[in-house]
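# Okay, predicted coordinates and the sequence, questions at the end:
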Amino acid sequence: MKEITLDFAGINSLWKLHEYFKKVFQLPDYYGNNMDALWDCLHCSFEFPTTIVLKNIEKIPSEMREAVEIMLELFHDLEERDEEVTVVVEAETKIINISDYII
């Protein structure tokens, strides 16, 4: 099983967020730097069981709240639609299922 950890400490702009996604997921140069483009790149792209760990979401600035909510919905949908993907949120010292984290 592969594990991808997304640590959001230090992410303070949408530009940094999408540059981080580009780096971690090794997205193509044509990646559009938005959540729709992220979905297009990630949806059904995992060939092996993969766990995506989301860390330090609470450190993303509050002015990015809308983007964070959309991102969480995207990862939840990814987990729901791709049987190879499990997404967990590491909140402080415990790990919870993404379904329990989003409203």
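Yep, it's here.
# CA atoms for contacts and neighbours, from now on please.
Will do.
# List the buried residues of the longest helix seen in the chain.
Ranked by residue count, the top helix of the chain under DSSP state H comes out as helix 65-81. Within helix 65-81, the residues that count as buried by 16 or more other CA atoms under 10 Å are A67, V68, M71, L72, E73, L74, F75, H76, D77, L78, E79.
# Beyond that helix, next helix or strand please.
Later in the chain than helix 65-81, the nearest helix or strand by DSSP states H and E is strand 85-91.
# And here is the other one:
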Amino acid sequence: MIHVLAFASIKPGLRDKALEVYRVLAPKVLANEPGCLEYAPTIDVDFGLPNQQLDPDMVVITERWKSLDDFRAHVAGPAHVVEFRAAIKDYLEKTTLKITQDAI
């Protein structure tokens, strides 16, 4: 299984608008990409821990895929992903990815 954490740094003050775009994309990914087991845009919640890093302009997308090939197909850009990229570009500063696989 492949696990992806996509860290989307959103331009200051535009997180809610960016989340609207993610709300359109998420159900399309889950419904139309058979290898996708989870696709969930998330935001920070303050738990009050001293080592917690909060960022009001960050959206973290947690994803689980059956295989690397399934994730590659998603990245290659089905129509809904292409539409998403066009819709999010004005809100996005940068995206970084952490891609892992089950170790045990």
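Okay, I see it. Just so it is clear, the structure is predicted and the values come from calculations on it, not from any experiment.
# Report the TM-score for the pair.
Overlay of the two chains. TM-score (TM-score structural alignment, normalised by the length of structure 1): 0.35; 55 aligned residues with a CA RMSD of 3.3 Å.
# nearest to Y101 of structure 1, of the buried residues of helix 65-81 of structure 1?
L72 (8.4 Å; CA to CA).
# distance of that closest one from K2 of structure 1?
20 Å (CA to CA, to the nearest Å).
# W39 of structure 1: how many residues sit nearby?
Using other CA atoms under 10 Å, the number of residues around W39 of structure 1 comes to 16.
# how far away is it from I95 of structure 1?
24 Å.
# need the next SSE after the strand or helix carrying D40 of structure 1, C-terminal direction.
In the assignment (DSSP H and E), D40 of structure 1 maps to helix 35-42. Per DSSP H and E, the first helix or strand lying C-terminal to helix 35-42 of structure 1 is strand 50-55.
# Show me what the longest helix along structure 2 is packed up against.
When structure 2 is scanned for its longest helix (criterion: DSSP H), the result is helix 15-32. Judged by 3 or more CA pairs under 8 Å, 6 or more residues apart in numbering; DSSP states H and E, helix 15-32 of structure 2 is in contact with strand 36-42, strand 58-65, helix 79-88.
# Out of the ones you listed, which is the most enclosed?
For these, the largest average neighbour count (mean count of other CA atoms under 10 Å) is found in strand 58-65, namely a mean of 20.
# now the following helix or strand past that strand and helix 15-32, what's the angle there?
Next along the chain after strand 58-65 of structure 2, taking DSSP H and E as the criterion, comes helix 68-76. Inter-element angle recorded for helix 68-76 of structure 2 and helix 15-32: 130 degrees (by axes from the mean of the first three to the mean of the last three CA atoms, to 10 degrees).
# Buried residues, helix 68-76 of structure 2. List them.
Buried residues in helix 68-76 of structure 2 (16+ other CA under 10 Å): L68, D70, F71, H74.
# if we take those, which one ends up nearest to L97 of structure 2?
Nearest member of the buried residues of helix 68-76 of structure 2 to L97 of structure 2, counting by CA to CA, is F71, at 12.3 Å.
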